[in-house]
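**Student:** Below are the sequence and a predicted model; questions follow.
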Amino acid sequence: MSIVITGATGQLGRLVIAELLERGVPAAGIAAVVRDKQKAADLAERGIELRIADYNRPESLAGAFGAGDRVLLISGSEVGQRVPQHAAVISAAKAAGVAQLAYTGVLGGPDADFELAAEHKATERLILDSGVPYTLLRNGWYTENYTARLATVLEHGAVVSNTGEGRVASAARADYAAAAAVVLTGEGHLGTVYELSGDVAWSMSEYAAEVTRRSGRTVVHRDVHAEAHLAVLTGAGVPEPFAAILVDVDEAIRRGRLAGTGGDLARLIGRPTTPLADTVAEALRQL
């Protein structure tokens, strides 16, 4: 039996593996499902088994899982392609007889009413219909979704959104990785749904104020209409289909759809979630 991480060379996947190792899981007990062996060379050097497979090639997934494996399906990054990709993983996991399939979905699950959630909802339905033992990790927003753009924010002195004063209960990516490690190594998580979010919800105005405080440079929140935000994003080179999804997410934030602070994440990881201020400070250090 192995703990198997799909998308293992991605940002979340690497953090989950690091968390598993930190918790004492031996490297020989972890398998990384990756498309590119070279990108995972560092994992192999640490003694982690590499299983080469591609979400887009279902036949390659035949050897990705074994009977009794505990599997983390990290959602794919190709928006619009994820349902067939995830379906291939679910089918392979069922055929192999895995003991657990944990999936990183989206906060709110079937109640999430924004476009980006559609593929996650469809994937959850596929998992439930498959009969595979499951754990659903409905992840809220990563604070790094915002701090990754800090250089641009500082350059322009503004956070641009169409969120209004809507709030986001984000947490650091490492917090979500820790939660995944908990459910993959512990007991009592099968058939369970976790709504994962940060302990504190914040507005874009508060985010701008925190960046100002930490950087010493004035940053404001510029709230614009959805159409204007779409024009800003496409003007910056974001492909229009993806820009439209980002604008739609901001509308969801405006409606309060990502503001829930139910506490599942902190309870799972046994500590408070990482404060916004800490993630901002770390991102500034890395600039």
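**Tutor:** Cool, the structure landed. From a predicted model like this one, the values you see are computed outputs, not experimental measurements.
**Student:** When you work out contacts or count neighbours from here on, use the C-alpha atoms and nothing else.
**Tutor:** Fine.
**Student:** Which residue is the nearest non-sequential neighbour of Ala40?
**Tutor:** Spatially, and ignoring its direct neighbours in sequence, Ala40 is nearest to Thr9 (6.2 Å; CA to CA, 6 or more residues apart in numbering).
**Student:** what about the one you found, distance to Tyr146?
**Tutor:** 21 Å (CA to CA, to the nearest Å).
**Student:** want to compare, so here's the second one:
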Amino acid sequence: MITVTGASGHLGRLVVTDLLDRGVPAGEIVAVVRDPAKAADLAARGVQVRVGDYDRPETLGPALAGTRRLLLVSGSEVGKRVPQHRNVIDAATSAGVELIVYTSILRADTSSVPLAAEHLATEELVRASGLPFVLLRNGWYLENYTEAALPQALATGSVFGSAGDGRVAAATRADFAAAAAAVLTDPAAADPAGVVYELGGDHPFTLAELAAEISQASGRPVGYQDLPEDVYAKALTDAGVPAEFAAVLAASDVGISQGDLTTDSGDLRRLIGRPTTTLASAVRAAVAAG
């Protein structure tokens, strides 16, 4: 039995779909969600949909019953994730899970990106559990740019940030989901010593290069404006981003300038068995979709 938590979210749903596409029988996949109504399409395909809430430990034991391999998709509530993840890891230990796979962040043990601290603390909990594990240290999603930055860039003619000429090894959610599915279906993945993958796109890019790709794909002039961290954070809050999250995003851009979100490991390409999605193709698709 393969269990995926957060299965109604963007990444978790893609992992479940990828498992089905790989031929894993639907009845051997468990999708753990807070709201089963949001996974009705998965249930219709024969996937077992179970209620499991990171904040309600009493739901997690039944949700993980019979699980051999578990993908713990990191929670989205910054500041709450360590106790939430601890609840899942404790339930996995009690359930006798044979392999736990966790979606962490690139360079979690050295990164200055604010989100890294909770990921690193969770990695330590995974290691302390004594379970065989795989840490998928995911880089930034390309969708962070094609869904969030693109509309603003087209409206203003500028991509804003604080990344300088730092490079970000972004890849699509589908690329990262394929890597998770590959690990979950690999008989050799359950190495008792644990495995760590540093995952990122094949062609790291600067935000100036992102702006150039948007300009080329759209036919409109778009440039990159590099701003001081506090100025960028204010611009984000002025655009409606909550202040706390705006500060995280601005600090993450500074992390990009320091190399925290780039890698040349090639781990993602090897796991998915193909080149990662390029920036150019992702931007073209997003522009075409409107």
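**Tutor:** Good, I have the coordinates. Since the model is a prediction, treat every value here as computed from it, not as a measurement.
**Student:** What does the TM-score come to for these two?
**Tutor:** The TM-score (TM-score structural alignment, normalised by the length of structure 1) is 0.98; 286 aligned residues with a CA RMSD of 0.9 Å.
**Student:** just to revisit the earlier point, mind listing what the aligned partner of the residue nearest to Ala40 of structure 1 in structure 2 touches?
**Tutor:** Taking TM-score structural alignment, Thr9 of structure 1 has Ser8 as its aligned residue in structure 2. Contact partners of Ser8 of structure 2, counting by CA atoms under 8 Å, 6 or more residues apart in numbering, are Ala31, Val32, Val33, Lys38, Ala39.
**Student:** Also Ala117 of structure 1?
**Tutor:** Applying CA under 8 Å, 6+ apart to Ala117 of structure 1 gives the contacts Val106, Gly109.
**Student:** Alignment lookup: it to structure 2.
**Tutor:** Match for Ala117 of structure 1 (TM-score structural alignment): Ala116.
**Student:** chain center to stretch 182-202 of structure 2, what's the gap?
**Tutor:** Centroid separation for stretch 182-202 of structure 2 versus its chain: 15 Å, with CA atoms, centre = their mean, to the nearest Å.
**Student:** And that stretch, what's buried?
**Tutor:** Ala182, Val183, Leu184, Ala189, Ala190, Gly194, Tyr197, Glu198, Leu199, Gly200, Gly201, Asp202 (16 or more other CA atoms under 10 Å).
**Student:** What of stretch 50-60 of structure 1?
**Tutor:** So, applying 16+ other CA under 10 Å, buried residues of stretch 50-60 of structure 1: Leu50, Arg51, Ile52, Ala53, Asp54, Tyr55, Asn56, Pro58, Ser60.
**Student:** Phe160 of structure 2 matches what in structure 1?
**Tutor:** Per TM-score structural alignment, Phe160 of structure 2 is aligned with Val160.
**Student:** Wasn't that match part of a strand?
**Tutor:** Yes: judged by DSSP: H, G, I helix; E, B strand; the rest coil, Val160 of structure 1 forms part of a strand.
**Student:** wait, isn't it in contact with Ala228?
**Tutor:** No: counting by CA atoms under 8 Å, Val160 of structure 1 sits too far from Ala228 to count as a contact (9.8 Å).
**Student:** Same drill for those two, tell me which one is more crowded.
**Tutor:** More crowded of Val160 of structure 1 and Ala228, by other CA atoms under 10 Å: Val160, with 19 against 14.
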